[in-house]
Structures are given as C-alpha cells and as structure tokens.
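*Asks:* here is a sequence together with a model predicted from it:
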Amino acid sequence: MRQLGDLEAEIMDRLWSWGRPATAREVRTDINTQRPIAYTTVKTVADILHRKGMLARHKEGRAWVYTPTCTRQQYTASLMHQALGSNPDPAGTLVSFLEQITPEEAQALRMALRRANRRSDA
C-alpha cells in the first residue's frame, strides 16, 4: 500500500473522522471551509482512491457514496509493515523508531504487544 498524496490523505482523513459514508460533494463542502477546491478535483481523487482499493462506492440517486475499505489504524499498520519489510535491517529500524517515541507512545506500544500476545495465546 502506497503512502497517500496530500489531497488523498485529506479526503481519507475526513471519511475516517466522520465514520460514515459520504459523497464527493460533502467532502468538497467540508474542504471548502478551509480552502477553495473544485468539485471535479475531489471527485477525481475519490475515484482514484476507489481504483486503488482505499474506497468502496455505491450509487445513491445520481451520486457515488464513498466508504473507506480500511480503518486509519489498518492503513497506518500497512505502511509500517511495508517500511519494515523493505528494510534490510528491520531490527535496527525498530530500535531507531523506539528511540524517537514519547513515553506515552512507548506505553501504548507495550499495551499493544500484551494484547497481541494474548490473541496469539488464545
């Protein structure tokens, strides 16, 4: 899975945050509260995200309604897995990552590891 471009990320962020399907027009209206953008631009990028498998869509009347195919967490995990898999020294990469995280992030990582271990034991 590739990293998202700026507008792709902006569209996905809204859909993930809203937690509901939305049309390109709804996304455009929300983006326009911060900066002007054309409907056709949002529609084109939403279609690209659909072709990439990031968005599912269905018709409601004449409009396509878009829904993310994965959660924000699943997308981020996929990028992390890809970065580790493409690195000849994944352990070194993890050490460098751990040196950069906050104590709160380290605590979240410990909790996630405990949760993953419980799942694998079950």
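*Replies:* Everything's here; your move.

*Asks:* CA only for contacts and neighbour counts going forward, please
*Replies:* Noted.

*Asks:* quick check: longest helix of this structure.
*Replies:* helix 103-121 (DSSP state H).

*Asks:* residues contacting that one, please?
*Replies:* residue 98 (Cα atoms under 8 Å, 6 or more residues apart in numbering).

*Asks:* distance from that helix to the middle of the chain?
*Replies:* The chain centre lies 21 Å from the centre of helix 103-121; the measure is Cα atoms, centre = their mean, to the nearest Å.

*Asks:* let's bring in a second one:
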Amino acid sequence: MRQLGELEAEIMYRLWAWGRPATAREVLVDLNKQRPIAYSTVKTVADILYRKGLLIREKEGRAWLYEPTLTRQQYTASLMQEALGGNPDTAGALASFVEQISPQEVDALRLALRTAKRRGGS
C-alpha cells in the first residue's frame, strides 16, 4: 500500500477522526476552514480513494457517503510492513527505528508486542 497524497491524507484523517460515514460535501466544509478547495476536487479524490479500496461508499439520496475500509492504525501498520518487507536487513531496520523513537513510543511498542504474543501473533 502506498503512502497517501496530501489531499488523500487530509480526507482520510477526517473520516478516521469522525468515526462515521460522511459525504464529500461534509469533508469540503471542514477542509474549507483551513484553505479554499473546490467541491469537485474533494469529490474526485474521494472517488480515487474508493477505487483504490481505501473507502467504501453508499448512496444517500443524491450523495455518496464515504467510509474508510481500514482504521488509521491498520493503514499505518501496512505502510510499516511494506517498508520492512523491502529491506533485506529487517533486524537492522527495526533496531534503527527503535533508536529513533521516544521512550513513550518504546513503551507502546513493548505493550503491542506483549498483546500480540498473548493473541498468538508471535
């Protein structure tokens, strides 16, 4: 899975934060609080995200309601997995990553590893 473009990310971040389906018009209204953007641009990018499989959509009246197909955490995990998969030295890449993260992130990583182990994930 490739990294999102700027507007793709802005749309996805809003949908993830809202935790509910939304129309392109709702996204537009929120985006316009920060910068002017055309409805057609938001609609086009939402349709691109739909075709990429990142959004599902359902008709409501004349508008489409868009909803993410995965959580922000799942999306981030897929990017991390892709980055690791392309590196022949996975252990080295992980060690470098851990050296760069904060102590709070290290604690979160430890918790995630313990949780995965309990679930039988490794």
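*Replies:* Great, that's in hand. Predicted, not measured: the structure shown is a model, and the values here were computed from it.

*Asks:* any idea what the TM-score is?
*Replies:* The TM-score (TM-score structural alignment, normalised by the length of the first structure) is 0.98; 121 aligned residues with a Cα RMSD of 0.8 Å.

*Asks:* tell me how far residue 64 of the second structure lies from residue 95 of the second structure.
*Replies:* 44 Å (Cα to Cα, to the nearest Å).

*Asks:* coming back round to it: for the longest helix of the first structure, could you pull out the residues that count as buried?
*Replies:* With burial defined by 16 or more other Cα atoms under 10 Å, not one residue of helix 103-121 of the first structure is counted as buried.

*Asks:* who has more neighbours, residue 64 and residue 95 of the second structure?
*Replies:* residue 64 (19 against 11; other Cα atoms under 10 Å).

*Asks:* now do residue 1 of the second structure against residue 35 of the second structure, distance only.
*Replies:* 28 Å.

*Asks:* quick one: which of those two has more around it?
*Replies:* Counted by other Cα under 10 Å, residue 1 of the second structure and residue 35 do not tie: residue 1 has more neighbours, with 13 against 8.

*Asks:* so who does the more buried one touch?
*Replies:* 78-79, 82.

*Asks:* want to throw these into JSON lines with neighbour count and distance to residue 110 of the second structure?
*Replies:* Formatted as JSON lines, those follow (neighbours: other Cα atoms under 10 Å; distance: Cα to Cα, whole Å):
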{"residue": "78", "neighbour count": "15", "distance to residue 110 of the second structure": "19"}
{"residue": "79", "neighbour count": "15", "distance to residue 110 of the second structure": "20"}
{"residue": "82", "neighbour count": "13", "distance to residue 110 of the second structure": "21"}
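
*Asks:* so which of the residues you listed belong to helices?
*Replies:* Reading helices off the contacts of residue 1 of the second structure with DSSP H, I get 78-79, 82.
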